[in-house]
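Q: My questions concern the predicted model and sequence given below.
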Amino acid sequence: MPTRFSYLLRSMLNGISQVFLQRHLGCGLLILFAIGLHDRALLAGALLGLLGGTLSAWRLGYPPEDIETGLYGYNAALLGLLITLMLGLAPLACLLVIITGALSSAVQHLLLRRMRERRSLPGFTLSFVLLGWLAMGLSGVLESVVQARMPEHQLDGWGALGGIMRGVGQVLFLADPRAGLCLFAALLLADRRAAVWTLCGSAVGIFMALLGGASEPSALAGLAGYNPALAALALSQVHHSALAPALGIGLAIIFRLFFDQLGLPPLSMPFILACWAVTLGERQSQRQGELQPS
């Protein structure tokens, strides 16, 4: 029993740290602390999602190494946060968290298998996005919830720094700059280079939103920062040069504008599309290099 409990605990801590593409128990613990610092109800939703996604993967017999690494936890945790943000901790909402968490594990298993067997593009948070859109379609309340949690901010030194930290925090729907600072500390603990790129992505995203005419309260709430932050983080993990993360930041900003035009909540889809575009471009460049005569 202690062995099973410790395995489950490691899987869940790694699962929440995988939101930031890390496998680090201390990072996971600090992330949970940041969520609880902002909203204990959101913490409960994240833990419920983590538990549902991890246990369902366990029961379905998915590879134990993948489960312990946290690959079946992070999408479920994000769904738990999103559904709790929309619906609170009502019994039906908790049931929806568990169901979508289990479904996210099934979708994630399919994506992982295709990536490994057919060299498909990595899924990242795709199962969260698809199931999140489904949950939002059923509830239709995300936009009003986000607006209700958007306080007034001023564009000064501290306001800009707070906005950048909110951009990091909005990866997990956290609008408190203290929570964002705690998440940044968690990333520093796991990977300092990843932490710096995450901060850069958030800063550029917010700066470009201001240049594009967004109101100061809207830009400094961090909603324009989290997709560029995630794209910079993900691409910095596999590319040593600064070119790929910088390109990912720009593409994530462009894709976010595209979703704004569609009127569709972007969630983390701009980050996914930006990473896919950079990866496909790199593969095409490699193919052209192989075809050229030596």
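A: In hand now; what should we look at? Numbering: from 1, shown residues only.
Q: from here on, contacts and neighbour counts on C-alpha atoms
A: Fine.
Q: in the helix or strand encompassing residue 109, what counts as buried?
A: Assessed by DSSP states H and E, residue 109 sits inside helix 91-118. For helix 91-118, a neighbour-count test (16 or more other CA atoms under 10 Å) marks 93-94, 96-109, 111-112 as buried.
Q: Same check on stretch 28-48?
A: 28-38, 41-48.
Q: Following element in sequence after the helix holding residue 109, please.
A: Counting by DSSP H and E, what follows helix 91-118 is helix 126-139.
Q: list the contacts for residue 269?
A: Contact analysis of residue 269 by CA atoms under 8 Å, 6 or more residues apart in numbering lists 125-126, 129, 227.
Q: Buried ones only from those, please, as a ChimeraX command.
A: For the buried members of the contacts of residue 269, the matching ChimeraX selection, counting by 16+ other CA under 10 Å, is:
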select :125,126,129,227
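Q: now, which of the contacts of residue 269 sits nearest residue 284?
A: residue 126 (22.8 Å; CA to CA).
Q: is it true that the closest one touches residue 272?
A: Yes - using CA atoms under 8 Å, residue 126 is in contact with residue 272, at 7.3 Å.
Q: mind listing what residue 67 touches?
A: Residues near residue 67 by CA under 8 Å, 6+ apart: 11, 54, 57-58, 73.
Q: Which one of those residues sits in the busiest neighbourhood?
A: residue 73 (37 neighbours; other CA atoms under 10 Å).
Q: For residue 104, see how far away that residue is.
A: From residue 73 over to residue 104 the distance is 9 Å, taken as CA to CA, to the nearest Å.
Q: Now do the shared contacts for those two.
A: Counting by CA under 8 Å, 6+ apart, the contacts common to residue 73 and residue 104 are residue 53.
Q: Relative to residue 212, which of the contacts of residue 269 is nearest.
A: residue 227 (16.3 Å).
Q: need the contact list for the closest one.
A: 171, 201-202, 205, 249, 252-253, 256, 268-271.
Q: ok, back up a step: mind putting the contacts of residue 67 into JSON lines with distance to residue 156 and secondary structure?
A: Listed next are these as JSON lines, based on distance: CA to CA, whole Å; DSSP: H, G, I helix; E, B strand; the rest coil:
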{"residue": "11", "distance to residue 156": "41", "secondary structure": "helix"}
{"residue": "54", "distance to residue 156": "43", "secondary structure": "helix"}
{"residue": "57", "distance to residue 156": "47", "secondary structure": "helix"}
{"residue": "58", "distance to residue 156": "49", "secondary structure": "helix"}
{"residue": "73", "distance to residue 156": "38", "secondary structure": "coil"}
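Q: Below is an additional structure, to be compared with the one above:
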Amino acid sequence: MNWSSSIDGAFPKPLRVILRGVGQVFFCCNALTGLIFLVALYIGGLSAGAAATVGVITSTVTAYLLGFSEDDIDAGLYGFNGTLVGPCLFLFLEHSPQLWLYVVLASILSTVVLAAMMRILQPYNVPASTSPFVLTCWMFMIAVYAFDSFSRGAILPTPLIPSEVSGVAAVPVDMWVTALTKGVAEVMFADSIIVGILFLTGIAIVSLRGAAMALGGAVVGIIVPTLLGANQTLIEMGLYGFNPVLTMMAIGWVFLKPSGRSAVLALLAGILTVVCQAGLANFLAPVGLPTLTFPFVLVMWMFLFAAAKSKYWSDTAAK
């Protein structure tokens, strides 16, 4: 939307770059959208908002200091992984003064990992996306077992052998709004209906198709796990929704030319993301790690690699 671009350009450059980094979590290179996302995070919780702020500033400044592409930095591409690192570590690890240092170090590393992943994937025309955030957070979560100053939080999964789910049932109709909005909000680890609505609003400011893909991913994150017999509580919390949200946005709006065909492909990718998430959750259970957004990253990579071989999408694959 032209008016949102005008507002984006009105922000002072340093602030615009930082806010674009927040917006890029949902592929939105827009400072106004980033501001809405950041305000939403603070509404969801002061710690999460502050951690995201520290993360995006640290990762962006690191990119400047290391001399990475200014065009990429200005577009916010070195900010969104840091934005995710902060709230993630505050969610899964016990809060302590040292945790802030942990967030800063992880945000710095996410920038270095992103640059490395971009270099590796560039010949294949595939984006690194949130893979640096996933790899960095996994490393820091495992590392806490070696340090006395840190300990795992109650939400971090306990290492165990996977077992069959219990509490399987269809999501009640009156819980659909909750599950839909939380499916969007959980992209940034927010367990809040209001945050989900604000995230969708921020995306819609940039693109109605992008918002539609995000909402479609949230719907997939309810219907598919329900049909497959997943745990109802997890579905209602939006934990099966946030990965399909990102997958459908990536395939149906960002990296392939928006069309009816790419929308169908996005739907298929969203469905398979649910299965991939369930598989990865069981795969990671023995080491006690959450899947984070890796199901989205893995499915997106596979579909973009496949699109390059198709006569329908080979000329529209990711830049």
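A: Arrived safely, thanks for sending. Computed from a predicted structure; not experimentally measured.
Q: Name the helix or strand for the closest residue in space to residue 237 of the first structure that isn't next to it in sequence, please.
A: Distances taken as CA to CA, 6 or more residues apart in numbering put residue 194 closest to residue 237 of the first structure, at 6.9 Å, once the chain neighbours are dropped. Following DSSP H and E, one finds residue 194 of the first structure within helix 192-211.
Q: residues in the second structure aligned with that helix?
A: Counting by TM-score structural alignment, helix 192-211 of the first structure lines up with residues 208-227 of the second structure.
Q: where exactly do the helices run in the stretch 151-294 of the first structure?
A: 157-169, 177-190, 192-211, 216-220, 226-238, 243-262, 269-291 (DSSP state H, counting those that start in this stretch).
Q: can you tell which of those is closest to residue 24 of the first structure?
A: Closest to residue 24 of the first structure of those, according to CA to CA: helix 177-190, at 6.2 Å.
Q: That closest one vs the second structure, mean deviation?
A: Compared with the second structure after fitting, helix 177-190 of the first structure has a mean deviation of 0.7 Å; criterion: mean CA distance after the TM-score superposition for the first structure.
Q: What lies in contact with that helix?
A: 20, 22-24, 26-28, 30-31, 33-35, 37-38, 162-163, 165-170, 174, 194-195, 199.
Q: Check the offset of it from the chain's centre.
A: Its chain's C-alpha centre lies 14 Å from the corresponding centre of helix 177-190 of the first structure when counted by CA atoms, centre = their mean, to the nearest Å.
Q: again, but for stretch 243-260 of the first structure
A: 15 Å.
Q: Please apply the same query to stretch 255-267 of the first structure.
A: 16 Å.
Q: Same check on stretch 72-92 of the second structure?
A: Distance, stretch centre to chain centre, for stretch 72-92 of the second structure: 9 Å (CA atoms, centre = their mean).
Q: that older thread, okay, buried residues for the helix holding residue 194 of the first structure please.
A: Going by 16+ other CA under 10 Å, helix 192-211 of the first structure has these buried residues: 194-210.
Q: Would you mind finding the match for residue 129 of the second structure in the first structure?
A: By TM-score structural alignment, residue 129 of the second structure lines up with residue 124.
Q: count of residues packed around the closest residue to that match other than its chain neighbours?
A: Counting by CA to CA, 6+ apart, the nearest residue to residue 124 of the first structure once its immediate chain neighbours are dropped is residue 272, at 6.7 Å. Neighbour count for residue 272 of the first structure, taken as other CA under 10 Å: 23.
Q: again, but for residue 64 of the first structure
A: Neighbours around residue 64 of the first structure, by other CA under 10 Å: 13.
Q: same check, this time on residue 89 of the first structure
A: 18.
Q: Tell me who's in contact with it.
A: Residue 89 of the first structure is in contact with 41, 45, counting by CA under 8 Å, 6+ apart.
Q: helix/strand/coil for it?
A: coil (DSSP: H, G, I helix; E, B strand; the rest coil).
Q: and residue 7 of the first structure, what does it touch?
A: Contacts of residue 7 of the first structure by CA under 8 Å, 6+ apart are residue 68.
Q: now do the one 5 residues further on
A: Shown here is residue 12 of the first structure, whose contacts under the criterion CA under 8 Å, 6+ apart are 50-51, 54, 68, 70, 73.
Q: Looking at the residues you listed, which is nearest residue 146 of the first structure?
A: Among the contacts of residue 12 of the first structure, residue 50 lies closest to residue 146 of the first structure (CA to CA), at 22.8 Å.
Q: Can you tell me what the closest one aligns to in the second structure?
A: Using TM-score structural alignment, residue 50 of the first structure pairs with residue 56 in the second structure.
Q: who's in contact with whatever helix or strand that match lives in?
A: According to DSSP H and E, residue 56 of the second structure maps onto helix 46-65. With CA under 8 Å, 6+ apart as the test, helix 46-65 of the second structure has contacts from 18, 21-22, 38-39, 41-43, 70, 73, 76, 78-87, 90-91, 100, 103-104, 107-108, 110-112.
Q: Look up how far residue 30 of the first structure lies from residue 5 of the first structure.
A: 20 Å.
Q: And residue 268 of the second structure, what's its match in the first structure?
A: So, by TM-score structural alignment, residue 268 of the second structure is matched to residue 247.
Q: For its match, which non-adjacent residue is closest in space?
A: Closest to residue 247 of the first structure by CA to CA, 6+ apart is residue 278, at 7.5 Å.
Q: And the one you found, what's its match in the second structure?
A: Using TM-score structural alignment, residue 278 of the first structure lines up with residue 303 in the second structure.
Q: again, but for residue 136 of the first structure
A: Superposed on the second structure with TM-score structural alignment, residue 136 of the first structure falls opposite residue 141.
Q: For burial, what's the neighbour tally of its match?
A: Counted with other CA under 10 Å, residue 141 of the second structure comes out at 21.
Q: And it, how close does it get to residue 291 of the second structure?
A: 12 Å.
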